[in-house]
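# Structure for this input, please:
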Amino acid sequence: MDTIKLSVHEREETGNGPARRLRAQGLIPGVTYGKDKDATSISVALDDLKAAMTHGHNVVLELDFGKAAKGAKSAKGKAKGTRYAVVKQLQFHPTRRHLLHVDLHEIDLAVEIEAPVTIELLGIPAGQADGGVLEWERREVVVRALPGDIPAMLELDVSGLMIGHHLSMGALTVPDGVTVVDDPDILIVALVPPRVEQVVAEAVEETAEPEVIGSQKSEE
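Below you'll find the predicted structure:
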């Protein structure tokens, strides 16, 4: 199993002021927590976190606790050891979309976890040639597996879909050791007929006479 090492720093100071100072240094405030584990306030370099996330949202991170960043007070006396985590939540500014905070969920590599996995569609539905419209209802599926076995994504082939056909969670093929948690009857995609309103509107536009604006000249 591949893991990505991520350097993090424990910190004592919390609140908006210290968080702003960290971001000004290119650091992101965050927290680690897990089952039977106390929450630990941390900071992490934004560039390091971005690089780790290129390996997928469910990448397993090996947390490397180092010295506190300049200007951030380090917590004392915490047990280090090798600690692993996955990204639980990323918080962004509502308008500027800047990353504000990261939550890391500490895990045991020998214990299964549940995680959302992206669904990628493959192919073009055969029924689109007859005017079918693809409706994509669910773009993620929740699976259960050991942390190192969580797939980056799951693929679903839609090329055989005809109008009136659909595919649900039960149609997903998952690797060995991975279990789909979601109900197998939950709809993922469906190929539906073109909407009647659209067809009627197009027909009306083609047959309608030009509208005359203004009053007709009267005969004398």
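
# only C-alpha atoms for contact and neighbour calcs from this point on.
Will do.

# Which neighbouring elements make contact with the helix ranked longest in the chain?
Scanning the chain for the longest helix, with DSSP state H as the assignment, gives helix 196-207. Judged by 3 or more Cα pairs under 8 Å, 6 or more residues apart in numbering; DSSP states H and E, helix 196-207 is in contact with no other helix or strand.

# Run a quick neighbour tally on Val8.
Val8 has 25 neighbouring residues, counting by other Cα atoms under 10 Å.

# In contact with it, which residues are there?
Contact analysis of Val8 by Cα atoms under 8 Å, 6 or more residues apart in numbering lists Ile42, Ser43, Val44, Ala45, Leu63, Asp64, Phe65, Gly66.

# Also this sequence, please, to line up against the first:
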Amino acid sequence: MTKSHITSGFAAAMMAVAAAALPSAPALADIQFFTGPGSVQPDENVLLNKGTTGTTVFGDTNQSGLSVTFEGLEDLTLPAAGQARIEAVDGGFQWLNFHMTDPLLAFGEVEFNIDASADGSGTITFFDQFGNDFANNVTLSGSGQNFFGARGINGQLISRVLIETGVDMADVQQVRLGPISAIPEAHVWLMMIAGFGLVGWQLRRRPSLASAIG
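This is a model prediction of the structure:
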């Protein structure tokens, strides 16, 4: 069997292994969680001053003009005046989910400020492009300043953010995210994983080949 046949056969085997592994995230991938303003600095603001109401409302990124979806378990509103924010029609809400409207888009960083009506606690969960979840228990202050953020590392993207609180949120404001990028399709991840495996296999073969020649 020639070297090219061995290599192509190994690549095919690696593709099969990679296919079986999907949709698991790369081994080193992760989402880092931050508290406090400015811990991450995403490059786009989400514009929310639309005066719209519903269980699903939409904002737009200020640079790329891409749509962001905000979903609640009750009617939400985007006040047309004042600070760009998401509120509940009845004045308080405890559940908010947001993501890029285009399901093929995600972002590398996100930051937002929760205005809690009282001291309390909650859970903020970030989902990556593979559907893996990264949940974080948080303490909320009734002062109105509860900045949280996240950053994907090692190729990780953030596809969705879920906020659940034990006290009412008066609003969620100052939502920033970016850079926005396309989620790689499955075959792209397959090729990347297979490529990494092939490189590693060839590096491991070098010492044995050298000793055989010697």
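
# Any chance you could compute the TM-score here?
Overlay of the two chains. TM-score (TM-score structural alignment, normalised by the length of the second structure): 0.27; 102 aligned residues with a Cα RMSD of 6.0 Å.

# Now go through the contacts of Val8 of the first structure and say which are in strands.
Residues of those located in strands (DSSP state E): Ile42, Ser43, Val44, Ala45, Leu63, Asp64, Phe65.

# Looking at those residues, spot the one nearest Glu106 of the first structure.
Leu63 (9.2 Å; Cα to Cα).

# Is it correct that the closest one is in contact with Val86?
No. Counting by Cα atoms under 8 Å, Leu63 of the first structure does not reach Val86; the two are 9.8 Å apart.

# Which one's more surrounded, these two?
Using other Cα under 10 Å as the criterion, Leu63 of the first structure and Val86 rank with Leu63 on top: 23 against 20.

# show me the contacts for the closest residue to Leu6 of the first structure other than its chain neighbours.
Of all residues not flanking Leu6 of the first structure in the chain, Leu63 sits nearest, at 5.2 Å (Cα to Cα, 6 or more residues apart in numbering). Applying Cα under 8 Å, 6+ apart, we find Leu63 of the first structure in contact with Lys5, Leu6, Ser7, Val8, Thr82, Arg83, Tyr84, Ala85.

# Remind me which helix or strand the fourth one belongs to.
Per DSSP states H and E: Val8 of the first structure is located in strand 4-10.

# And the last one, by the same measure?
Ala85 of the first structure is part of strand 83-92 when elements are defined by DSSP H and E.

# Point out the other helices and strands that that strand packs with.
The contact analysis (3+ Cα pairs under 8 Å, 6+ apart) places strand 83-92 of the first structure against strand 61-65, strand 99-107.

# one step back: buried ones among the contacts of Leu63 of the first structure?
Neighbour-count burial (16 or more other Cα atoms under 10 Å) is assigned, among those, to Leu6, Ser7, Val8, Tyr84, Ala85.

# which one of those residues sits closest to Val180 of the first structure?
Closest approach to Val180 of the first structure among those (Cα to Cα): Ala85, at 21.4 Å.

# from what I can see the closest one touches Leu104, true?
Yes. Using Cα under 8 Å, Ala85 of the first structure is in contact with Leu104, at 5.9 Å.

# So for those two, which residues contact both of them?
The contact sets of Ala85 of the first structure and Leu104 overlap at Thr32 (Cα under 8 Å, 6+ apart).

# Tell me the buried residues in the helix or strand hosting Ile31 of the second structure?
Ile31 of the second structure belongs to strand 30-35 when elements are defined using DSSP H and E. For strand 30-35 of the second structure, the neighbour count (16+ other Cα under 10 Å) marks Asp30, Ile31, Phe33, Phe34, Thr35 as buried.

# Next, the contact list for Gly9 of the second structure, please.
Counting by Cα under 8 Å, 6+ apart, there are no residues that Gly9 of the second structure touches.

# Before we go further, it is sitting in a strand, right?
No. Using DSSP: H, G, I helix; E, B strand; the rest coil, the assignment for Gly9 of the second structure is helix, not a strand.
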